[in-house]
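*Asks:* no sequence on this one, just coordinates:
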């Protein structure tokens, strides 16, 4: 196994693939360096002496600037480097793409749910949506009424553990006798669903809908319209109070503007127009049940791989993210694009420093200008609040090697592969184009981003993590990809796929990308259940269009 890596020939920040001792002399491509201090795995050391103000290069792009002299072989970290990137403008050159060989997948399909409009679904859910936070109590009542009665809920191992502690307490047990080992492993729920072809009823609880600006209400309704239209959704039940900013009419107007050919049931209940809460809830529960029974008549059938709208996302990233998991997902994205599908890359604060290369990949100058405009407006809003994209890396990111937003972004962009960029979309706009990459404006916040991607139309999600995060989505199956094998072994309850063999040299990026595509197809067909789905990790967090990095 190699101990160090130079990601790009132009790089002068060298990555440690394992812990390197001070005084050791790792070598690469006929050159060696004597290390002046310990270099932990995932961190970088200087390939040459840096003077104050010298730029640091990684992934072939500028990612930082030296704030003090750095000797060759010394650790590059926040004490001696700050974020810096290169200038960018619109499309500067033509882009020629050589697609990967996809002959082995030609003619393949997945078992999905065909819709009358748009791509097929990889799942079949029913939604219950409050238009305002005032209806969250009624949402909770519907969740309580429907989840277990329809066979979608189960008593968690934690609840059983707590019940056992109560029994022991009543029997006079001491704390020492209440052994944590009594916590059982989670058991798979028995197949007890009333509606076998409905994957679940999902409840989109949120804290918005009133009290903010009218633009906030419009953005929320546009996002909710996208969830209703999602190919993974069979229909929806809407709960409205009646006096809030996010009016039923506003939701209907967004639906008509963005999804005029919607052909699925939409059940709407407005509490201030009902005789009582009891009457409204009885109607809502009964009608939802009846429509669930009708939706259950649809079964999975063969659908083309071009119907896969695949989000690529990262969270809890580390110094290996841009070397293993992200490039592997990027290859999967390229394979899907070559098959006519739609990979989608988001998190604009984590594209800082690679704007020019992305602009040049846009199929038209107009798309490049839209991307540049969104990036500049976003960073301008952050700077107006006294922040900026440079504040994006979290303490966990920095601790594990992502010391500047430039380094984080250059690695994060690898998730988008190399295919032409066929569309650039703002938050909550519908994803329309296939056969290439779509750039989608979202925050770097994991859940705000995944929430938007599912609302834009993604029916599958690949999510890389180096530190571990349980993030999932209510309607979009989310596969968790680890950047290193240690994480996969420590957190097997949340990790679906391990790209650690890339770090050890056992497998190539291309091999892992191909294996990942097979997992995507199995998941889209309902043959594999992602860990986040099994755990009920239904994260839903709309972006209130303020500054979020």
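*Replies:* Noted; the coordinates are in hand. A quick note: this is a predicted structure, and the numbers were derived from the prediction, not measured.
*Asks:* alpha carbons only for contacts and neighbour counts from here, please
*Replies:* Fine.
*Asks:* All the strands of the stretch 101-250 of the chain, in order from the start?
*Replies:* Using DSSP state E, counting those that start in this stretch, the strands assigned to the stretch 101-250 of the chain run over residues 109-112, 125-130, 200-203, 233-240.
*Asks:* Could you list every helix and strand in contact with the first one?
*Replies:* In other words, strand 109-112. strand 301-304, helix 509-524 (3 or more Cα pairs under 8 Å, 6 or more residues apart in numbering; DSSP states H and E).
*Asks:* need the ones you listed in TSV with distance to residue 117 and mean neighbour count, can you?
*Replies:* What follows is those, written out as TSV (distance: least, Cα to Cα, whole Å; neighbours: other Cα atoms under 10 Å):
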stretch	distance to residue 117	mean neighbour count
strand 301-304	14	16
helix 509-524	18	20
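*Asks:* can I get those in TSV with distance to residue 351?
*Replies:* Below are the helices and strands packed on strand 109-112 laid out as TSV (distance: least, Cα to Cα, whole Å):
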stretch	distance to residue 351
strand 301-304	31
helix 509-524	21
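*Asks:* Those: which one's closest to residue 141?
*Replies:* Nearest to residue 141 among the helices and strands packed on strand 109-112 is helix 509-524 (31.0 Å), distances taken as Cα to Cα.
*Asks:* Helix or strand next in line after that closest one, which one?
*Replies:* helix 531-534 (DSSP states H and E).
*Asks:* Can you give me the buried ones in that following helix?
*Replies:* 531, 532, 533 (16 or more other Cα atoms under 10 Å).
*Asks:* Just give me the closest of those residues to residue 413.
*Replies:* Set against residue 413, the nearest of these by Cα to Cα is residue 532 (23.6 Å).
*Asks:* show me what contacts residue 353?
*Replies:* Neighbouring residues of residue 353 by Cα atoms under 8 Å, 6 or more residues apart in numbering: 61, 62, 63, 84, 85, 86, 87, 406, 409, 410.
*Asks:* Filter these down to the buried ones.
*Replies:* Neighbour counting with 16+ other Cα under 10 Å marks 61, 62, 63, 84, 85, 406, 409, 410 as buried within these.
*Asks:* What about the residues you listed, which are in strands?
*Replies:* Among the buried ones among the contacts of residue 353, the members found in strands (DSSP state E) are 61, 62, 63.
*Asks:* Serialize those to JSON lines and add fields for distance to residue 498.
*Replies:* Shown next, in JSON lines, are those (distance: Cα to Cα, whole Å):
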{"residue": "61", "distance to residue 498": "27"}
{"residue": "62", "distance to residue 498": "29"}
{"residue": "63", "distance to residue 498": "27"}
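*Asks:* Residue 206: how many residues sit nearby?
*Replies:* 18 (other Cα atoms under 10 Å).
*Asks:* dropping in the other structure now:
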């Protein structure tokens, strides 16, 4: 966003939009300089400050305390008497603009947000209307006929992990069939997600089951393989029972349930054999003429701006209206992004009960986030504010325009609940784009309309997405990622013409024409994430130090002082390290760090290309990306603090030689956010690379920018050179999962003592299997008493020694991610009952003394243990030193059994 040029005179329609005639605030459709004159009818307005594109200025006088209106809805109150030409800005919007480097701003805000008041339903005033009249001759598209329900717009083989524990497996399995598309087969795709990874059933179990069940019977799924693991909180049998109990239609004829029981490689080979048998019959299936009545449209927005409610959302709503006129269905979602716009959504409803259920969904959502100390006011992201959506009211009244005024609200359903029939439906879901889309897909939507102001590039694996961008300049910048230029409405193209054009495009996309996202070839899934709190909390969004919230609950930093332990000096072991830039460490990596969920898969693709094309030569051991689900669409406050600490811990990890941050461009935690965080942490932002998918012009352009930065960063540098160190050079995460014998517990304690005695660091999880074991506690710390954390989650120690990291969950990947952010250079885990997934950033060394695990999962293990405690300790150290020295690769890392998952702590929730 830049300031305008020299002051000039404009016609109002050239530079501004008034959402509705009665509004007293207009939206600048381009950045305008201070002093610009704007002709509005017979009057001329003069701007007293520069007004950035998408921000508002007054067109009629507003007295102090009076409401400012957009779409005839009060969104703020004037802090003083405002005259035509005054810039409308709030304290929060000014803070965001300043953080992004915008200059020439007012020193004080001119308006303040209107407090959200619960909507009061007047049932006697409800309009119980009719749905829009159907067309005389319904249209058709070419789709895949299904025995039960509507036709598919695509025909995929889908491999679904029941929990996050299977995420790496289904991802690697689908990768084996990349390129296996053609004729009637659109490809093999994974559904890997973050849920169900703890040791108990999650609070979001109903949402998780409804989402997975809907995926299995989706019309775009021609064949499906369900993957689970023994002992998981959610298994294939749980899903089968859920399908039966809730009356879902039969699964596709080609389906199977696969339980992992062997090594990663052996199970991959077995599962691949099942999938391979489906490819030929899938490819033989053909499209046939199907009625447009079979289309189910998911209406979604992300990276919204001030024009979302003017161009893209009304256009998406108008095209959805036409689909409904042809007998189809459309689904509005994102509960918290309709708070403040309830009156508009309920202008025309089928029954009073539908209105009550809509408001009940809002009340339920409000109550749920309230348990975590949050309100809907925390929803707008930094990108929303930067581009003119000052608060949730403005965001909501714009988002609600995805319901065309001609449409009646027919039904209200829960998250992922199957659609009952045609018409216009609301589905309860968070404002988090990916989590909301997953629910709409599970409900049966076979085409997605995704509207965006900033240029969100989100795509779903087996449902095509048509992306509507709000302005023509943004469309041109991201033309390879966007499908529809809704900004043409601002430059004179009638909405009716755009609607007819995009309806035809919708039919072509449903018939198989690839969307921009499909051509780009990336996608991701995130299901409505679990939440920890089930009782009301004192609000903590404004002040993390709220007295009702304990340090543990908000994951506050700790002193980082090691546990005082008398450690016997048993000598040390030589370790081969790699020295460069004054650091001797086990490996040197290049890191591409996405600043939010929406840039995660692009970061992963860039890192893979960098490795395949050897961008950095021998200056690094490998190139790593860390895709995750955070940074946008989640609550702020304590969970954001933990997230930021984890990200900074990864950026400054001792293994990281080069690091580049990749922003999507409209998230809460964008590049500028992390620049500030790095400065606060005493790190120099100039050390890092910075790139933005939206700002740099899309995936291809940002990939080239990243390649160029890495080339410059590595220019003139030499390869790391081998040197000899010892155990004191290492920081090691130590963990146990599953049964643990007394001898093995003592062996792991001895391993830790050897590392600490040499001057190294050992990191334990507060909720891990080792600290839960009394034998280990006695051997490591000399007493059976519980041991308190010394570190917050992802916090770096202030001195080497024994440390315990606070862990808000038992999810293995969240634990491993936190240990890596704490500075662990390797994680060593004793496993019993099954192998674990390695964190992406640091190698996982897995050992076991349990006979059945050695028999079934020996191919995943880095060492087999046997004998007394002393013998096992030597075996553990042999494996650890071999991987640290590069003599042997971590088997999990080499197999591609990798992941990265950020905890939301005890107070985080989807927004």
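*Replies:* Everything's here; your move. What you see is a predicted model, and the numbers here were worked out from it, not measured in a lab.
*Asks:* TM between them?
*Replies:* Here the TM-score for the pair of chains, by TM-score structural alignment, normalised by the length of structure 1, is 0.86; 498 aligned residues with a Cα RMSD of 2.1 Å.
*Asks:* before we move on, back to that, so which of the helices and strands packed on strand 109-112 of structure 1 is nearest residue 53 of structure 1?
*Replies:* Comparing those by Cα to Cα, helix 509-524 comes nearest, at 34.5 Å.
*Asks:* Would you mind giving the residues in structure 2 matched to the closest one?
*Replies:* Per TM-score structural alignment, the counterpart of helix 509-524 of structure 1 in structure 2 is residues 495-510.
*Asks:* ok, average deviation of that stretch from structure 1?
*Replies:* Once the two models are superposed, stretch 495-510 of structure 2 sits on average 1.0 Å from its counterpart in structure 1 (mean Cα distance after the TM-score superposition for structure 1).
*Asks:* what's in contact with that stretch?
*Replies:* Under Cα under 8 Å, 6+ apart, the answer for stretch 495-510 of structure 2 is 140-143, 153-154, 292, 315, 318-319, 322-323, 447, 464, 466, 484, 486, 489, 515.
*Asks:* wait, residue 239 of structure 2 sits on residue 209?
*Replies:* Yes: with contact defined as Cα atoms under 8 Å, residue 239 of structure 2 and residue 209 form a contacting pair (6.5 Å).
*Asks:* For residue 147 of structure 1, which of the strands of the stretch 101-250 of structure 1 is the nearest?
*Replies:* With respect to residue 147 of structure 1, and counting by Cα to Cα, the nearest of the strands of the stretch 101-250 of structure 1 is strand 200-203 at 7.0 Å.
*Asks:* Show residues contacting the closest one.
*Replies:* With Cα under 8 Å, 6+ apart, strand 200-203 of structure 1 has contacts from 124-129, 139, 143, 146-147, 152, 474-475, 538.
*Asks:* so how much does that strand differ from structure 2 once superposed?
*Replies:* Strand 200-203 of structure 1 sits 0.7 Å off on average (mean Cα distance after the TM-score superposition for structure 1).
*Asks:* and the buried residues of helix 531-534 of structure 1 as TSV, adding distance to residue 117 of structure 1?
*Replies:* Shown next, in TSV, are those (distance: Cα to Cα, whole Å):
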residue	distance to residue 117 of structure 1
531	30
532	28
533	26
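*Asks:* the helices in the stretch 351-500 of structure 2, which residues?
*Replies:* Taking DSSP state H, counting those that start in this stretch, the helices of the stretch 351-500 of structure 2 run over residues 352-370, 382-386, 392-399, 433-442, 472-477, 495-510.
*Asks:* Redo those as CSV? Include distance to residue 85 of structure 2.
*Replies:* Converted to CSV, the helices of the stretch 351-500 of structure 2 look like this (distance: least, Cα to Cα, whole Å):
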stretch, distance to residue 85 of structure 2
helix 352-370, 37
helix 382-386, 20
helix 392-399, 20
helix 433-442, 35
helix 472-477, 25
helix 495-510, 29
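*Asks:* out of these, nearest to residue 774 of structure 2?
*Replies:* Checked against Cα to Cα, the stretch from the helices of the stretch 351-500 of structure 2 lying closest is helix 352-370, at 37.4 Å.
*Asks:* Would you mind listing the buried residues in the closest one?
*Replies:* Buried-residue list, helix 352-370 of structure 2, by 16+ other Cα under 10 Å: 352, 354-355, 357-359, 361-363, 365-370.
*Asks:* Please apply the same query to stretch 384-404 of structure 1.
*Replies:* Quick answer for stretch 384-404 of structure 1 (16+ other Cα under 10 Å): 388-390, 392-393, 397-404.
*Asks:* Among the residues you listed, which lie within strands?
*Replies:* Among the buried residues of stretch 384-404 of structure 1, the subset assigned to strands under DSSP E is empty.
*Asks:* Show me which of those residues is closest to residue 315 of structure 1.
*Replies:* residue 397 (9.3 Å).
*Asks:* For the stretch 801-911 of structure 2, which segments count as helices?
*Replies:* Ranges of helices within the stretch 801-911 of structure 2 are 812-821, 851-857, 869-884, 891-895, based on DSSP H, counting those that start in this stretch.
*Asks:* picking that back up, relative to residue 290 of structure 1, tell me which of the helices and strands packed on strand 109-112 of structure 1 wins on proximity.
*Replies:* Of these, nearest to residue 290 of structure 1 by Cα to Cα is strand 301-304, at 23.5 Å.
*Asks:* In structure 2, what stretch matches the closest one?
*Replies:* Under the criterion TM-score structural alignment, strand 301-304 of structure 1 matches residues 288-291.
*Asks:* tell me how far the matching stretch is from the chain's mean position?
*Replies:* 35 Å (Cα atoms, centre = their mean, to the nearest Å).
*Asks:* mean offset of that stretch relative to structure 1 (after superposition)
*Replies:* Its matched residues in structure 1 lie on average 0.3 Å from stretch 288-291 of structure 2 after superposition (mean Cα distance after the TM-score superposition for structure 1).
*Asks:* Tell me which residues are up against that stretch.
*Replies:* Under the contact criterion Cα under 8 Å, 6+ apart, stretch 288-291 of structure 2 has outside partners 138, 139, 140, 141, 142, 143, 144, 145, 151.
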